[in-house]
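> Please find the sequence and the predicted model below.
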Amino acid sequence: MDQFSATDAALAGFRAAREKPGAVAVWAAIMAVLSFAVAIVAVSTFGDKLTALTAAVEGDPDPKTTLAAMSGLWPLFLGSMVYVLITNSVLLAAVNRVILRPGDGAGAYLRLGADELRQAAVQVLLYLVLFGAYFVGVVIVALLGTIGGAIGGAGLGVLLGLLAGLALLAGLVLLSVRLSFVSTLAFDTRRIDLRASWDMTKGRFWQLFGTYLIATVLAVVVYLLLLVMIYAVTTIGSMAMGGGLAAAGDTLRGEATTLQELFSVSGVIRALLSGLMSVLVSLIVFAPAPTIYAQLKGRDVSDAFV
C-alpha cells in the first residue's frame, strides 16, 4: 500500500485512549507515582538549590546569577535526562505494541526488555544525528553571515545569515520527518535502520509533515486544557483546605521546591493529573508514526482499536 490516511494517523492517539482506557489509566497511574517519587528525591536532595534557583529566576534576570544558582544542580539535570529517556522508551514501545501487536496486551502493554532498550538506543542515536546536523548548520550559518558581511557589508551579512538560519530550520524538520519511522522500524523489525526510514518516507514528506503537525497542535491543545484543569483543581483544593487566596496563588507558581509543598493536597493532585497529562500528550505525539507505518505495510490498524 502506497497511501495512508493523514486524518486517521493524526487522531490515532485519541482512538487509542478511547479504545484502551484501561491501559492508558495504568500508564497514567504509573507515571504519576514515578513522577511523585522522583520529585520527592529531587526536593529532598536539591530542595535548597531549587529554592535558590527559583529566587534567582524570579528576582534577578541576570544570566550570571541564574547560572550560578544552577551550578550545583547538574546531577539533577543529568538524572532527569536519564529518567525521561527511560520513561519515553517504555511509552514508545508500549504505543508501538498497541498498534502493531494489539494482541500482546498483557501488563497493559508495558514491558522492560529488548524492545525498550532499542527504543532508548534510537532516541540517543536520533538526538546525536540531529545535534550533529544542527552543529554543522550553525557553523555554516556563521560562515555565510561572516562572508556576506565581508563582501557586501552588515546588511548582506544579516540577510545571508537569516536565510541560512531558515534553511537550517527547514533541514532539521526534513531530517526529523524522514527519520520518523526509525522507532517503529526498530520495534517491528528489531533492527535500528536509518536508511529504511529514509526510504519509506521518500516522496511522502509533505503528507507526513502535515500529519505530525496536526498531531502536535492537538497535543498542545490537550496539554493546555489539562494545565488549566490542574491549576483549577489545585487552586480549589488549596482554598478548600483553608489556605485562602494566598495559598491558591502559591499553587500557580510552578513546581514544588519543598517537601511541605509536595505533600500538600494541591501537590498530590498536581502529581496525579501531571501523570495523566504526560501520558496523553505522549500518546498523541507517538501514535501517528506506527499507524502510518502499519497502513503503508498493508496492515489493518483497526485491529489495534477493538
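Yep, it's here. These figures come from a predicted structure and were not determined experimentally.
> Please count neighbours and contacts with C-alpha atoms only from this point.
Fine.
> for the host helix or strand of Val38, packing partners?
Under the criterion of DSSP states H and E, Val38 resides in helix 21-59. Using 3 or more CA pairs under 8 Å, 6 or more residues apart in numbering; DSSP states H and E as the contact criterion, the elements in contact with helix 21-59 are helix 63-70, helix 259-262, helix 265-286.
> Point out the most buried one among those helices.
Highest mean neighbour count among the helices and strands packed on helix 21-59 (mean count of other CA atoms under 10 Å): helix 265-286, with a mean of 22.
> What residues of whichever helix or strand comes after that helix count as buried?
Counting by DSSP H and E, the next helix or strand C-terminal to helix 265-286 is helix 288-296. For helix 288-296, burial by neighbour count (16 or more other CA atoms under 10 Å) applies to 288-295.
> And the contacts of helix 288-296?
With contacts defined as CA atoms under 8 Å, 6 or more residues apart in numbering, helix 288-296 is touched by 1-6, 9-13, 96, 99-100, 180-181, 184, 211-212, 215, 300-301.
> Pasting the second one now:
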Amino acid sequence: MDQFSATDAALAGFRAAREKPRAVAVWAGIMAILSFIVAIFAVSTFGDKLTALTTAVEGDPDPQTTLAAMSGLWPLFVGSMLYVLVTNSVLMAAVNRLILRPQDGAGAYLRLGGDELRQAAVQVLLYLVLFGAYFVGVVIVALLGTIGGAIGGAGLGVLLGLLSGVALLAGLVLLSVRLSFVSTLAFDTRRIDLRASWDMTRGRFWQLFGTYLIATVLAVVVYLLLFVMIAAVGAIAGMATGGGLAAAGDALHGEATTLAELFSVSGVVRSLLSGLMSVLVSLIVFAPAPTIYAQLKGRDVGETFG
C-alpha cells in the first residue's frame, strides 16, 4: 500500500484512548505516581534553590541573577532529562506495541526491555542528528549574514541572515519529518535505521507534515483544556477544604517549590491530573507515525481500533 489516511493517523491517539481506556488509565496512573514521587524528591532536595529561581525569574529579569539561581540546579536538570528519556521511551514503545501488536496487551502494553532501550537510543540519536544539523545551520546563517553585510551593507546582511534562518527552520522540519519513522522501525524491525525512514517518507513529506501538524495542534488544545481543568479542580478542591480564594491562586501558581505546596489539596490534585495530561498529549503526538507505518505496510489498523 502506497497511501495512508492523514485524518485517521492524526486522530489515532484519540481512537487509542477510546478503544483502550484501561491501558491509558494505567499509563496515566503510573505517570501520576512517578511524577508525584519525582516532585517530592525535587522539592525536598532542591526546594530552596527552586524558590530562589522562581523569585529571580518573577522579580528580577536580569540574566546574571537568573543564571546564578540556576547554578545549583544542574543535578536536577540532568535528572529531569534522564527521567523524561526513560518515561518517553516506555510510552513510545507502549504506543507502538498497542498499534502494531494489539494482541500483546499484557501489562497494559508496558514493558522494560530491549524495545524500550532501542527507543531511548533512537531519542538520543535523533537529538544528536537534529542538534548537529542545527549547529551547522547556525554557522552557515552567521557566515551568510557576515558575508552579506560585508558585500552589501547591514541591510543585505540582515536579509541574508533572515532568509537563511527561515531555510534552517525549514530544513530542520524536513529532517524531522523524514526521520519520523525511525522509532516505529526500531520497534518493528528491532533495528535503528535512519535510511529506512528516509526511504519510506520519500514523496510523502507534505502529507506527513500535515498529519503531524494537525496532531500537534490537537495536542496543544488538549494540553490547554486539561491545564484549565486541573487549575479549576485544584481551586475547587482547595476552597472546599477551607482554602478560600487563595486556593485558586495556588492552583494557577504552576510547579510547587515547597513540600507544603506540593502536599496541599491543589498540589496533590494538580500532580495526579498531570499524569493524565502527559499521557494523553504523548499519545496524540506518538500515535500518528506507527499508524501511518502500519497503513503503508498494508496492515489492518482496524485490528487495533476495532
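Great, that's in hand. From a predicted model like this one, the values you see are computed outputs, not experimental measurements.
> now Met255 of structure 2: how far from Ala16 of structure 2?
Not Met; residue 255 of structure 2 is Glu. For Glu255 of structure 2, the distance to Ala16 of structure 2 equals 29 Å [CA to CA, to the nearest Å].
> And Lys49 of structure 2, by the same measure?
Taking CA to CA, one finds Lys49 of structure 2 at 40 Å from Ala16 of structure 2.
> more crowded one of those two?
Taking other CA atoms under 10 Å, Lys49 of structure 2 and Ala16 do not tie; Ala16 has more neighbours (21 against 17).
> correct me, but the more buried one touches Glu303?
No - using CA atoms under 8 Å, Ala16 of structure 2 is not in contact with Glu303; the gap is 11.5 Å.
> Which strand or helix spans Asp300 of structure 2?
Using DSSP H and E, no helix or strand contains Asp300 of structure 2.
> tally of neighbours for it?
Neighbour tally, Asp300 of structure 2, other CA under 10 Å: 14.
> So which residues of the stretch 151-300 of structure 1 form helices?
Assigned by DSSP state H, counting those that start in this stretch, the helices in the stretch 151-300 of structure 1 fall at 154-178, 182-189, 194-200, 205-240, 244-251, 259-262, 265-286, 288-296.
> Quick one, which of these gets closest to Ala25 of structure 1.
helix 265-286 (7.7 Å; CA to CA).
> neighbouring contacts of that closest one?
By CA under 8 Å, 6+ apart, the list of residues contacting helix 265-286 of structure 1 reads 10-14, 16-17, 24-25, 27-33, 35-36, 91-92, 95, 212, 215-216, 218-220, 222-223, 226, 230, 233-235, 237-238, 251, 256, 261-262.
> Stretch 218-238 of structure 1 now?
So stretch 218-238 of structure 1 is in contact with 244, 247-249, 251-252, 265-267, 269-270, 273-274, 277, 280-281, 284-285, going by CA under 8 Å, 6+ apart.
> One more pass at 7 Å, please.
247-248, 251-252, 265-266, 269-270, 273, 277, 281, 284-285 (CA atoms under 7 Å, 6 or more residues apart in numbering).
> Tell me the one among those residues nearest to Leu168 of structure 1.
Set against Leu168 of structure 1, the nearest of the contacts of stretch 218-238 of structure 1 by CA to CA is Val285 (23.3 Å).
> What residue in structure 2 is paired with that closest one?
Superposed on structure 2 with TM-score structural alignment, Val285 of structure 1 falls opposite Val285.
> on average, how far is the helix or strand hosting Val139 of structure 2 from the matching bit in structure 1?
Here Val139 of structure 2, judged by DSSP H and E, is contained in helix 114-152. Here the mean offset of helix 114-152 of structure 2 against structure 1 after fitting is 0.1 Å, by mean CA distance after the TM-score superposition for structure 1.
> Look up how far Leu179 of structure 1 lies from Asp199 of structure 1.
Using CA to CA, we find Asp199 of structure 1 at a distance of 9 Å from Leu179 of structure 1.
> My error: substitute Val265 of structure 1 in the last question.
Using CA to CA, one gets 43 Å for the distance from Val265 of structure 1 to Leu179 of structure 1.
> do Lys297 of structure 1 as well
For Lys297 of structure 1, the distance to Leu179 of structure 1 equals 17 Å [CA to CA].
> So between the two, which is more surrounded?
Taking neighbours as other CA under 10 Å, Lys297 of structure 1 and Leu179 compare with Leu179 leading, 20 against 13.
> Excluding chain neighbours, what is closest to the more buried one?
Ser197 (5.3 Å; CA to CA, 6 or more residues apart in numbering).
> Next one: the one you found relative to Val177 of structure 1, how far apart?
Taking CA to CA, one finds Ser197 of structure 1 at 9 Å from Val177 of structure 1.
> Would you indicate which residues of stretch 217-233 of structure 2 are buried?
For stretch 217-233 of structure 2, the neighbour count (16+ other CA under 10 Å) marks 218-219, 222-223, 226-227, 230-233 as buried.
> Report the contact partners of Arg97 of structure 2.
Tyr109.
> repeat that for 10 Å
Going by CA atoms under 10 Å, 6 or more residues apart in numbering, Arg97 of structure 2 touches 91, 103-105, 108-111, 115, 184, 187-188, 290, 304.
> Go through the residues you listed and say which is closest to Tyr127 of structure 2.
For the contacts of Arg97 of structure 2, the nearest to Tyr127 of structure 2 is Thr184 (16.2 Å; CA to CA).
> Quick one, which of the contacts of helix 288-296 of structure 1 are buried?
For these, a neighbour count by 16+ other CA under 10 Å gives the buried set as 4, 6, 9-13, 96, 99-100, 180-181, 184, 211-212, 215, 301.
> what's the average distance of stretch 23-31 of structure 1 to structure 2?
Mean for stretch 23-31 of structure 1 is 0.1 Å (mean CA distance after the TM-score superposition for structure 1).
> from the middle of its chain, how far away would that stretch be?
Between the centre of stretch 23-31 of structure 1 and the centre of its host chain there is 17 Å, according to CA atoms, centre = their mean, to the nearest Å.
> do stretch 193-208 of structure 1 as well
Per CA atoms, centre = their mean, the displacement of stretch 193-208 of structure 1 from the mean C-alpha position of its chain is 21 Å.
> would JSON lines of the buried residues of stretch 217-233 of structure 2 with distance to Leu172 of structure 2 be doable?
Formatted as JSON lines, these follow (distance: CA to CA, whole Å):
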{"residue": "Leu218", "distance to Leu172 of structure 2": "22"}
{"residue": "Ala219", "distance to Leu172 of structure 2": "21"}
{"residue": "Val222", "distance to Leu172 of structure 2": "25"}
{"residue": "Tyr223", "distance to Leu172 of structure 2": "24"}
{"residue": "Leu226", "distance to Leu172 of structure 2": "30"}
{"residue": "Phe227", "distance to Leu172 of structure 2": "29"}
{"residue": "Ile230", "distance to Leu172 of structure 2": "34"}
{"residue": "Ala231", "distance to Leu172 of structure 2": "35"}
{"residue": "Ala232", "distance to Leu172 of structure 2": "38"}
{"residue": "Val233", "distance to Leu172 of structure 2": "39"}
